[in-house]
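**Student:** Mind looking at a prediction? Sequence and model below.
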Amino acid sequence: MGGRGAPDATRMLVVAVVGVMVAAAAVLCPAPAAAGKLGKQAKALVAVKAALHDPGNALWDWDLKFGNDPCHWNMVTCHEGQIQELSMTNKNLSGTLSPAIGKIRSLRYLLLHQNAISGPIPDTIGRMKLLEVLDLSNNHFSGSIPSTLGNLANLQYLRLNNNSLSGPIPESLATDALMIFNLDVSFNNLSGHRPAFRTWNVFFEGNPFLSDIGSESIAAPVAPKDVKEEDLQFMSKSIFMLLVCIAIGCSLVAVVTGAVLFWKRRQRERVFAVADVSVHHDPEGCLGHLKQYSFQEMRMATNNFSQRNILGEGGYGIVYKGDLPDGTTVAVKRLKDHDSVVGDDQFHTEVEVISLAVHRNLLHLNGFCVANNERLLVYPYMPNGTVASKLKECVDGEPALDWAKRKRIALGASQGLLYLHEQCDPKIIHRDIKASNVLLDEYLEAVVADFGLAKLVDHWMSHVVTSVRGTIGRIPPEYYLSGHASEKTDVFCFGLLLIELVTGRSTLELHENEFDKGGIIELAKELLEQNKLSMFVDRKLGSNYDSAELEEMVQIALLCTMYRSCHRPRMSEIVKMLEGGDGVAEKWQAMKDIEEPNPDSSSEFVCIGINYDVDECNSIELQAVELSGPR
C-alpha cells in the first residue's frame, strides 16, 4: 500500500500542474474562444453559400480552406471581430437563402436586394436581435413574411418589396418591432388587413388583395373606476375648452395657409408665364412641353416592368430601361410613394416646376404618366450609367474615370446644383446628392438626377422643416437633429460626393482597424494634415493624379462637410473653387481649427455665417453657367 502511494501522489501532482497550465492558457490566450465563435459563423456562411447559385463567383472566398476568419472574406464587414454586415447587392445570385443565416447573431446589416433569390424568407432571421437593416427587395422570395421578424427590436429599415410574398403582414411587425422607421412591402401578393404602424414611411401598394382596414393604433382612454363624478365633469369641461381652442387655432391656420398658398400660386403663375409653359392639357396628350404617356405605353416600353429592365432603384422609385415605338430609348421611373401625391393637379404642378430647371448638368424630364394610383416619370437614357458604377470600372487595366474626368464630374455636378439653388425660382433642394444619383451622358458629362426627395423653397426662406429623408450616413447633423433642410444640406452631401470621387469607394464606411478616431471625414482631415493623402486616393489611379489638385479637392470636401451649416460655402463659391482653386488652401486654413460644437449645448446650430468671398455678387444676379435644351 505504501509503495503505491508515491506514484499516485506524483500522478496527482502532474495532473494539477497540467490543470494550472491549461487554466493559465485560457486566461492569457482567450482568442481561441473568439476564433471558435467566428469559426461557427464561417461555417454558417459556407452553408449560406451552398444554398445559393453564384454564376459570377462573387462568393469565391467563402470557403473554410481560406481559414476560419470570415472577416477577410468578400462582402463581409466586421467590427472588433464581429460580423456586422453582409452586403451582396446586385450579384446575380439565385437559389435560396439558407436558415443558417440566423446563426450570425452579431449581424446589423443584411443587404441582398436586386438578385434572383427564391424560396421562403428564413424565420431564423428573427434570432438576429441586433439587426438594424434588412433589405431583401427585388428578388423572387415567396411564401409568407415570418412573424419572427417582430422579434427584431433594433430593426429600423425593412424592405421586402418586389418579391412574390403572400399571406398576411404579421401583426408583430407593428406591435413588437417598435424601432421600424421604414417598411416597404409593396409589389407582392400579400393579403389580409394592413396593421397600423407607428411610422408614416410604410409602403403597401402593388398588393391587390391587401385590405385597407387595419387595426387601430391608439386605444381610446378609459377613466379609472375610482375617479369622482366632479372630476369627470371638470375633465369634460376642460376637454370641451381644449377642442374650442383647437378649432379656433385651426381656423387661423387655415386662413394664413390660404393666404400663403394664394401668394405662392400667383408667384408660380408668373414663373410659368415667363417660361411660356402652359399648365393645361392639349388634345395630343401633352402638359406644356412635356409629353403625357399612357400606362399601356409605359408597360410595353419596359416589357411589363420586367426585372431585366431595371437600371436602378431609389427609396422612392424603380428606374427601368424602356424602348419607345419610335426607337427612342428612355429611362422610366415608377414612383412608389403614391400617397404623397395629393391629386393630379399637385403632381402636374410639381412636375412643371422641376421641368423648368433646364441645365446641361441636370437630368431633363421628357414626360410623365398618371394612371389611377400610378405615377411615372420619363427621362432620357444615360448610356454610361451612374458615377458610382463607373468608378468601379476599368478599361484595359486603367480606371474608366481618370483624375481629369473626376475633376470634370465634380465641376459639372456643382454647376447643376448651383442652378438649382441660386438660379431657379422657387429654388430646389435636392436632399440626396451622391455618386449613385449623378448620371453620365455619352460624353461622360455629369448629370444630376433623382429628384425624388427634392423640395421647392421660395427664395425668401432660409430653410424648410421636413421629415428627415435621405441616405443613411449622408444626412447632415442639423437636418438629422432638427429636420432643417436648406441649400447647405446639399452642400454637405456634395462634400461626400467629392470624397467618393477621390477615394473611389463604393461605401463611405471605414474598414475594420482603418481609423479609430472617427469616420471618413475625420480620416481625410488627419491624412491631409499629415501630408499622407496618397493613402486616401483611389488605388486604381495609381500615381496618375495631380497632388496639388488632390489636396485642394479634399480641402473643398472638408469645407463642405463642416458640422455647422453656416460654416459651409455656397454652391456658387464651390464652383469658383473648383474652377480655379484660388484661395482654397487659405480658406481651409481659416476654417480647419473651428471648434466642434458640444452636443449637449442648446445653441448647437447658432453661429455666424462665413463669407468665403467678399466680392461675391448677389446670387439673384448670377447668370446660368450654361443652359441647354437637349436635357
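**Tutor:** That came through fine. The shown structure was predicted, so the numbers you read here are calculated from the model rather than taken from an experiment.
**Student:** hey, let's count contacts and neighbours off CA atoms from now on
**Tutor:** OK.
**Student:** Quick check: which element contains residue 42?
**Tutor:** Assigned by DSSP states H and E, residue 42 belongs to helix 31-51.
**Student:** Going by neighbour count, list what's buried in that helix.
**Tutor:** Of the residues in helix 31-51, 37-49, 51 count as buried by neighbour count, 16 or more other C-alpha atoms under 10 Å.
**Student:** what's the following helix or strand after it?
**Tutor:** Once helix 31-51 ends, the next helix or strand along the chain (criterion: DSSP H and E) is strand 52-53.
**Student:** re the thing from before, and the contacts of the helix holding residue 42?
**Tutor:** 59, 62-64, 68-70, 81-82, 95-101, 103-104 (C-alpha atoms under 8 Å, 6 or more residues apart in numbering).
**Student:** hmm, 7 Å instead?
**Tutor:** The contact list for helix 31-51 (C-alpha atoms under 7 Å, 6 or more residues apart in numbering) reads 62-63, 68-70, 95-98, 100-101, 103-104.
**Student:** of all the residues you listed, which comes closest to residue 441?
**Tutor:** Set against residue 441, the nearest of the contacts of helix 31-51 by C-alpha to C-alpha is residue 95 (35.6 Å).
**Student:** ok, structure two:
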Amino acid sequence: MMMELWRLLIISILVFSPSFINGDTDQSDASALNVMFSSMNSPPQLTGWTASGGDPCGQSWKGVTCSGSRVTQIKIPNLGLTGSIGFQLMSLTSLTDFDISHNNFGGTVPYNLPPNLQRLNLAGCNFNGAVPYSISTMKPLVHLDLSQNQFNGQLNVDFSQLTSLSNINLANNALTGDLPQTMSSLTNLKTLNVQNNQFTGTIDVLGDLPLENLNIANNHFTGWVPRQLQNINIQKDGNSWSSGPAPPAPPGSHANHHKSGNHGKSSDSLSSGDGKSGIGPGAIVGIILAIVVVVAIVGFILFKRRIRRPSPDVEKVDIHKPFVAPASNDVEGKPEYMELKSVHSSSSINTTTLDTVPAVVLKPPPLDRNKSFDDEDLSNKPVRPIVTKIPTPVPENVKSYSIADLQMATGSFSVENLIGEGSIGRVYRAQFDDGKVLAVKKIDSSVLANHPEDFTEIVASISKLHHPNVTELVGYCSEHGQHLLIYEFHKNGSLNDFLHLDDEYSKPLTWNTRVKIALGSARALEYLHEVCSPSVVHQNFKSENILLDVELNPHLSDCGLANLLPNANQAINHNACAPEVADSGQYTLKSDVYSFGVVMLELLSGRKPFDSSLPRAEQSLVRWATPQLHDIDALTKMVDPALEGLYPVKSLSRFADVIALCVQPEPEFRPPMSEVVQALVRLVQRANMSKRTVGNAGRQSESTDTNDSVN
C-alpha cells in the first residue's frame, strides 16, 4: 500500500511539474505586464491580467504567449484599449511579437520599447509625435507597421542595423523630410508603404533595394523613379515627379551596377540588347577622342589667358594645379582658394581692417551664364577679396566638449541612457568621470541642415539665458557634423511624467507643490518675454519641457530653440496650442501665455491636453474645462483625484481665474506674463492665511503650509 502511494506521488510530480515550471513567469516580465495593464486603465477585456502579481505564463493571460518562464508574444489588437502602454517594456527582452494595433491609445509612444522584437505592429492607435528612435536598435526586426497613426516630423530612425527588415508600413501619418539615407542598408526589404505622408526629396536611396511592392503615393517626392523600381509593383501618383527622361547615372554609381532579378533587365543588358539600341564600341571610342580634343583646346585657351593676366598683387600659383571653385557659402579651409598676401595700394580695401580678419580669400568673379567669354574681358576686372564670415564667439562660461567625451559619458549614446525624444532630437543622460551628471541633447542633422543660423550663434544666444527657473546650458559640441547641447540634469524628470505616468515610486504632487511649479514656470516665461531683449518666444511650452529638480522646483527647457522647431501647421495636437497658431502657424508672446494656461489646467485636473480614451466631449482639456472654471461646484469635481480633496478652496478658485484669463481664444485679451506672476504671488500669499480645505466627503480638514509656494 505504501509503495502504491509513492508511485502515485511520483507520477503526479511528473505529470504536473511542466505546467508548474511554465507558470513560474520571470518577475521582470510579470512586473512589466502589471504596469502595462494599469497604464491601459485596467481594461476588463484583458481577461486574466492584473495590476499587481499574477502569473502571465501560468494563468493564460489574454493575448500573452510564453516560452518557459519568459513572455515571447503579446497580441491584443482590436480590443478598444485606451490609456498608454506603460514604461517598463524594455525589460521584456524575450518578446519577439508585439501587436497592439487598432486600439485607442493616443499620445506618444514610449522610447523604451522591447529591444529584441521581430514583429512590431502599432497600426491604427492614434499615436502622435516622433517615431521612436529606439526602433533603430531592434536588430532582429522583420515586420514593422506604424501605419494609420499621427506620427509627425522627420523619420529619425537609423536603419543601418535593421538588415532583417522585410516589410515596413508607415502609411497614413504626417511624416516629413527626406527618406533616411540609412535605408540603403535594408538589403532584405520586399515591401515598403509610405503613402499619404508629407515626405520630400528623391527616392534614390531605394534604388538598389530588392523591393517587390512599393507604395509612395500622395507625398511630395521629386526627381525621377529609379529605373530599377519601374518594373515592380509600384504606386507613385500624387507626387511632383520631374518630367522628361531621367539623367544618366554618374559613372560608378549603384544604378550602373544594379543586379537584375525582380527588377527586370540589368543596366548591362539594357545597354546591349539586339543591336537596335545602345552605343557600339566604335562610337564610344569616337566620343572619347572628341572629348579629349575639346578639353585640350579649352585648356590651351585658358592657359594663354592666364599668361596674359597681370597678377602682381597675389602669390604665384602652380598653373598645373587645377582650379576648383567651391560653393560661394563654403570657402573656409578650402585649399583650392589662394590666400591674399598683399593688397595693391590703389585698392579700395582698408588693409588695417583686413588685419582683424582671421581668413581672407580670393574668389573668382561670378560667371554670368548668359554671356560668352568674349562679351567681357575678365582679365581687366580688379581683384576683389571676399572676407569670410567671422564665427560668433561662444561665451567662456559654456564649455566645449568633444564627441569622444560625450560618447564615453553616454555609453555611445545607448538606449539605456536615452531619457527623452522630441521634434529636434534625442536627450541622453551623461555621467562623466568626475561624477557629474548632465543631459545631452543630440540635435538631428536634418534640423540644422535647413537652418540658416550658425550653430555657434544658437549656442551663444542660449548661453545668455540665466534664470533660476530656466534650464542652464553647460556646454556644447560641434564635431564631425554632429551638433549637441549639454544642459544641467534634473533627476526628477518632467512635470508630464509626474502628472500622467503611473509610477509606484513617485508620490502625487500636493496642491502647494503644483502652485509652486505654476509660479516658477510663469517666472521663467516672464523672464523670456519681458526681461530678455529682444523678447524670446518659447513656442513649445508644455509639461514635457518643465523639468523638476530634487526639491520639485521647475526649470523650463528648450528655451531659445524655437527656430529649430517644425512649423506649427505640421503639429498634430492642436489642442495644446493657441487657436491662432493652429490657424496661421504664427507664434507670439500671447500664444506662449495660452500654452501656460493649458499646463495650469493639467496641474489642476491631472488630465492630458488631449486624451482620446475619454468621452468625446471631454477629450480636449481646454474645451471641456473652460465653461466650468467659474462654477465652484463644477470646479471641485474637475480637480485631480490624486489630491484627495486636500486643497484650499479659495486658492483653487483664484487658480482657475488665472487659467481662464490665459486660455481666452482672443490673444489680445490674454494678460502679459508679469501680470500672471503677480496674480499667482497674491494667490499664494492669501492661501497662507487660510488653513481650511475641503475633504473628499465635504468634511473640513487642515491644509499644509504653503510658504514654499513663493520660493
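**Tutor:** That came in fine, so what should we check first? Since the model is a prediction, treat every value here as computed from it, not as a measurement.
**Student:** quick revisit: can I get the buried residues of helix 31-51 of structure 1 in CSV including distance to residue 17 of structure 1?
**Tutor:** What follows is the buried residues of helix 31-51 of structure 1, written out as CSV (distance: C-alpha to C-alpha, whole Å):
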residue, distance to residue 17 of structure 1
37, 28
38, 31
39, 30
40, 31
41, 34
42, 35
43, 35
44, 38
45, 40
46, 40
47, 41
48, 44
49, 45
51, 48
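**Student:** wait, which of the residues you listed is closest to residue 522 of structure 1?
**Tutor:** residue 38 (30.2 Å).
**Student:** And residue 402 of structure 2, how far from residue 476 of structure 2?
**Tutor:** Here residue 402 of structure 2 is placed at a distance of 9 Å from residue 476 of structure 2 (C-alpha to C-alpha, to the nearest Å).
**Student:** Compare neighbour counts for these two and give me the winner.
**Tutor:** residue 476 (25 against 14; other C-alpha atoms under 10 Å).
**Student:** related to what we said a few turns ago, now the contacts of helix 31-51 of structure 1 as TSV including neighbour count, distance to residue 5 of structure 1 and secondary structure?
**Tutor:** As requested, those are exported to TSV (neighbours: other C-alpha atoms under 10 Å; distance: C-alpha to C-alpha, whole Å; DSSP: H, G, I helix; E, B strand; the rest coil):
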residue	neighbour count	distance to residue 5 of structure 1	secondary structure
62	24	56	coil
63	17	53	coil
68	20	47	coil
69	19	49	coil
70	27	52	helix
95	17	66	strand
96	21	64	strand
97	21	62	coil
98	21	58	coil
100	19	54	helix
101	23	56	helix
103	18	51	helix
104	23	52	coil
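**Student:** Save those as JSON lines, and put in distance to residue 240 of structure 1 too.
**Tutor:** Output for the contacts of helix 31-51 of structure 1, formatted as JSON lines (distance: C-alpha to C-alpha, whole Å):
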{"residue": "62", "distance to residue 240 of structure 1": "67"}
{"residue": "63", "distance to residue 240 of structure 1": "70"}
{"residue": "68", "distance to residue 240 of structure 1": "68"}
{"residue": "69", "distance to residue 240 of structure 1": "66"}
{"residue": "70", "distance to residue 240 of structure 1": "64"}
{"residue": "95", "distance to residue 240 of structure 1": "61"}
{"residue": "96", "distance to residue 240 of structure 1": "59"}
{"residue": "97", "distance to residue 240 of structure 1": "57"}
{"residue": "98", "distance to residue 240 of structure 1": "58"}
{"residue": "100", "distance to residue 240 of structure 1": "58"}
{"residue": "101", "distance to residue 240 of structure 1": "56"}
{"residue": "103", "distance to residue 240 of structure 1": "56"}
{"residue": "104", "distance to residue 240 of structure 1": "55"}
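**Student:** Once you drop chain neighbours, what's closest to the aligned partner of residue 681 of structure 2 in structure 1?
**Tutor:** By TM-score structural alignment, residue 681 of structure 2 lines up with residue 579 in structure 1. Nearest non-adjacent residue to residue 579 of structure 1, counting by C-alpha to C-alpha, 6 or more residues apart in numbering: residue 411, 7.1 Å away.
**Student:** Tell me, how many residues neighbour that neighbour?
**Tutor:** 22.
**Student:** Give the aligned range of stretch 417-432 of structure 2 in structure 1.
**Tutor:** Counting by TM-score structural alignment, stretch 417-432 of structure 2 corresponds to residues 309-324.
**Student:** and what of stretch 514-533 of structure 2?
**Tutor:** Aligned by TM-score structural alignment, stretch 514-533 of structure 2 falls on residues 406-425 of structure 1.
**Student:** returning to what we had before: wait, the residue nearest to residue 579 of structure 1 sits on residue 578?
**Tutor:** Yes. Residue 411 of structure 1 lies in contact with residue 578 (C-alpha atoms under 7 Å); the separation is 6.1 Å.
**Student:** ranges for the strands of the stretch 51-200 of structure 1?
**Tutor:** Here the stretch 51-200 of structure 1 has its strands, by DSSP state E, counting those that start in this stretch, at 52-53, 76-79, 82-87, 94-95, 109-111, 118-119, 133-135, 140-143, 157-159, 164-167, 182-184, 189-193.
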